[in-house]
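**Q** Sequence first, predicted model second:
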Amino acid sequence: MNRAALLIPHYNNPQGLLASLASVGVDEAVDVFVVDDGSTRATIDEAAAQAAFRARGELHFLYLPVNAGIEYALNTGLEAMLAAGYEFCARLDCDDLNVSDRIRRQMAFLDAHPEVYLVGSAVTFFDASGDRFTIRQPQTHAEIVRQMHKDNAFTHPAVMFRLAGVREIGLYPLDCKAAEDFAYFWQFITRYQTANLPDVLVKSEYNDSGISLSRRRQQQAMRLKLLARHFDWKPASAVSMGKALASFALPLSVTRGIKKLLGRKDWA
């Protein structure tokens, strides 16, 4: 058993799963837990998955009997990792791609900074049209705390966290559908030091079937709920709430255009 395990939820996307598994570098010392969230239309081909995964680790498959939602799939994987005694959990979604040494670099950072319990990285996004943009999240804990009062300071598929922290704060919350990661990371930043690495360690596909897009209004509603929950009565928090309300009300095409115009993302 390795020190780190990679958690990949799966739902009706076996080809995306193969791409994600193949992206894990051959020299990476990491086990993988694939949790199927009740797929019926397109199920996992375990033999093909084993062939795609070439890293120095074991591949495990867990199956939920019915489609319950990503937070339940994630918690099923976390429970298995806790029971097995892993030290670190890394995240990845189907279709998303690791750089070849992503696991090693994040583990090395956590080993060098024992006070840090959650670390992310920059992420490059792509879609079928060929558009590319990179999100570079704040790097220091103080910057991350400030950002969390505006929006999520971590890109979920690029994080690695200590399972010792999970033992203390518990599993992903179930009351923030489509924003379970934002809610969970709030629990980390209020108890532990956190960080983001400046380098791109994950490449992530975005498309209209993704949770962030197909369930955008629900996600934005949960974002407002979390911003209100952690409201600190500072002017910046009030401004952030106003922006979140506007984002909830405006069409996605409009908010994308505004972000691009204002330089919210680094477009290539």
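**A** Looks like it arrived, so ask away.

**Q** from here on, contacts and neighbour counts on C-alpha atoms
**A** Noted.

**Q** buried residues in stretch 124-136?
**A** Of the residues in stretch 124-136, 124-126, 134-136 count as buried by neighbour count, 16 or more other CA atoms under 10 Å.

**Q** now those residues as CSV including secondary structure and distance to A236?
**A** Below are those laid out as CSV (DSSP: H, G, I helix; E, B strand; the rest coil; distance: CA to CA, whole Å):
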residue, secondary structure, distance to A236
T124, strand, 28
F125, strand, 28
F126, strand, 31
T134, strand, 25
I135, strand, 21
R136, coil, 21
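
**Q** Most widely separated two among those residues?
**A** Farthest-apart pair in the buried residues of stretch 124-136 is F126 and R136; separation 14.7 Å (CA to CA).

**Q** can you give me the helices in this protein?
**A** Assigned by DSSP state H, the chain shows helices spanning 14-23, 46-52, 70-84, 102-112, 141-148, 163-169, 180-191, 211-214, 216-229, 235-249, 252-261.

**Q** so which of these gets nearest S39?
**A** The closest of the helices of the chain to S39 is helix 14-23. By CA to CA, the value is 9.7 Å.

**Q** alright, now check it against this:
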Amino acid sequence: MQGKNKVSILMGIYNCADTLSDAIDSIIKQTYANWELILCDDGSQDDTYQVASKYKEKYPDKIVLLKNKKNIRLAATLNHCAKYATGKYIARMDGDDLSLPDRFEKQVDFLDKHPEYALIGTYMKAFDEKGEKNIIPIKEIPVKTDLPKFNPFHHATIMMKREVFEALEGYRVSKLTTRAEDVDLWFRFFANGYKGYNIAEPLYLVREDVATFNRRTFKHSLEASRVLVHGIKSLKLPLQYYVFAIKPIVSQITPIWLKRKFRKNMDNRNRKGD
């Protein structure tokens, strides 16, 4: 399916040489063919850029490849990618994950048919070296009061109208939003009156191994808490919402095995329809 409206996929890549080919292949295999992939290497120390270059050579009309002079982190890297976007819709994708073949087709179809929504996300399914694991659901129609309690969208699954992304001036680049650039974007998204929706189907496979959990440091949790405090204040929510600002810190000190057990229990509840 060619499709009328082009999708610009933003992918910041960093030290993901071992997984990048699978990620890009999952985009090439999409049933929706009208897309462009904008890759930006953020100072990788492995062969990430070389892997990306081979795809650029093979698909010169579909892939844009950029390279930062030094590591500038994800928010700035994605903003760099966005400068080259020409599609009506902007989508996200990470270099160690996978998109199911019909992901873009279903997301574009939804946005084309529902102009009242500015963004469409999806459920995710976790996987690791042993295979696919649990489904990670998310609220179908999140509202601004959900933000302090949980992330309203799985960041890597989203597709957004480019005009909305540009109106929000993309991701905020600051020490405050490091590792929480998506949460900051959602606060500004709802503060400006936009609406988003989540497809109740896992159209995205997210890698969840030990290394994934190890990348989440206590410093990042503190920064995420500050983003929540700032966002709650910007939305002028009642005082009781501030208690949720400690949630990232609590999550950080929770053992990995307990997090996985909680996730598994939630998955079982979803399967039973509780």
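**A** Everything's here; your move. Remember, it's a predicted structure, so these values are computed and weren't measured experimentally.

**Q** TM-score for this pair?
**A** After superposition, the two chains reach a TM-score of 0.85 (TM-score structural alignment, normalised by the length of the first structure), with 259 aligned residues with a CA RMSD of 2.8 Å.

**Q** Let me know which of the helices of the first structure is the nearest to L201 of the first structure.
**A** Per CA to CA, nearest to L201 of the first structure of the helices of the first structure: helix 102-112, 5.4 Å.

**Q** which residues touch that closest one?
**A** Identification of contacts with helix 102-112 of the first structure by CA atoms under 8 Å, 6 or more residues apart in numbering yields 4, 28-30, 88, 90, 116-117, 119-120, 160, 201-202.

**Q** Quick check: chain neighbours aside, which residue is closest to whichever residue in the second structure pairs up with S100 of the first structure?
**A** Alignment note (TM-score structural alignment): S100 of the first structure maps to P101 of the second structure. Spatial nearest neighbour of P101 of the second structure, chain neighbours left out: Q30 (4.3 Å); criterion: CA to CA, 6 or more residues apart in numbering.

**Q** didn't that neighbour look like it was pressed against L98?
**A** No: taking CA atoms under 8 Å as the definition, Q30 of the second structure is not a contact partner of L98, at 10.9 Å.

**Q** Compute the number of surrounding residues for the closest residue in space to G87 of the second structure that isn't next to it in sequence.
**A** Spatially, and ignoring its direct neighbours in sequence, G87 of the second structure is nearest to K6 (4.4 Å; CA to CA, 6+ apart). A count of neighbours around K6 of the second structure, defined by other CA atoms under 10 Å, yields 19.

**Q** Distance check, the alignment partner in the first structure of K6 of the second structure against M107 of the first structure.
**A** Per TM-score structural alignment, the equivalent position to K6 of the second structure in the first structure is R3. Here R3 of the first structure is placed at a distance of 9 Å from M107 of the first structure (CA to CA, to the nearest Å).

**Q** shared neighbours, these two?
**A** Each of F88 lies in contact with both R3 of the first structure and M107 under the rule CA under 8 Å, 6+ apart.

**Q** excluding its backbone neighbours, what's nearest V99 of the first structure?
**A** In space, V99 of the first structure is closest to L201, 5.2 Å off (CA to CA, 6+ apart).

**Q** E71 of the first structure versus that neighbour, what's the distance?
**A** The gap separating L201 of the first structure from E71 of the first structure is 23 Å, by CA to CA.
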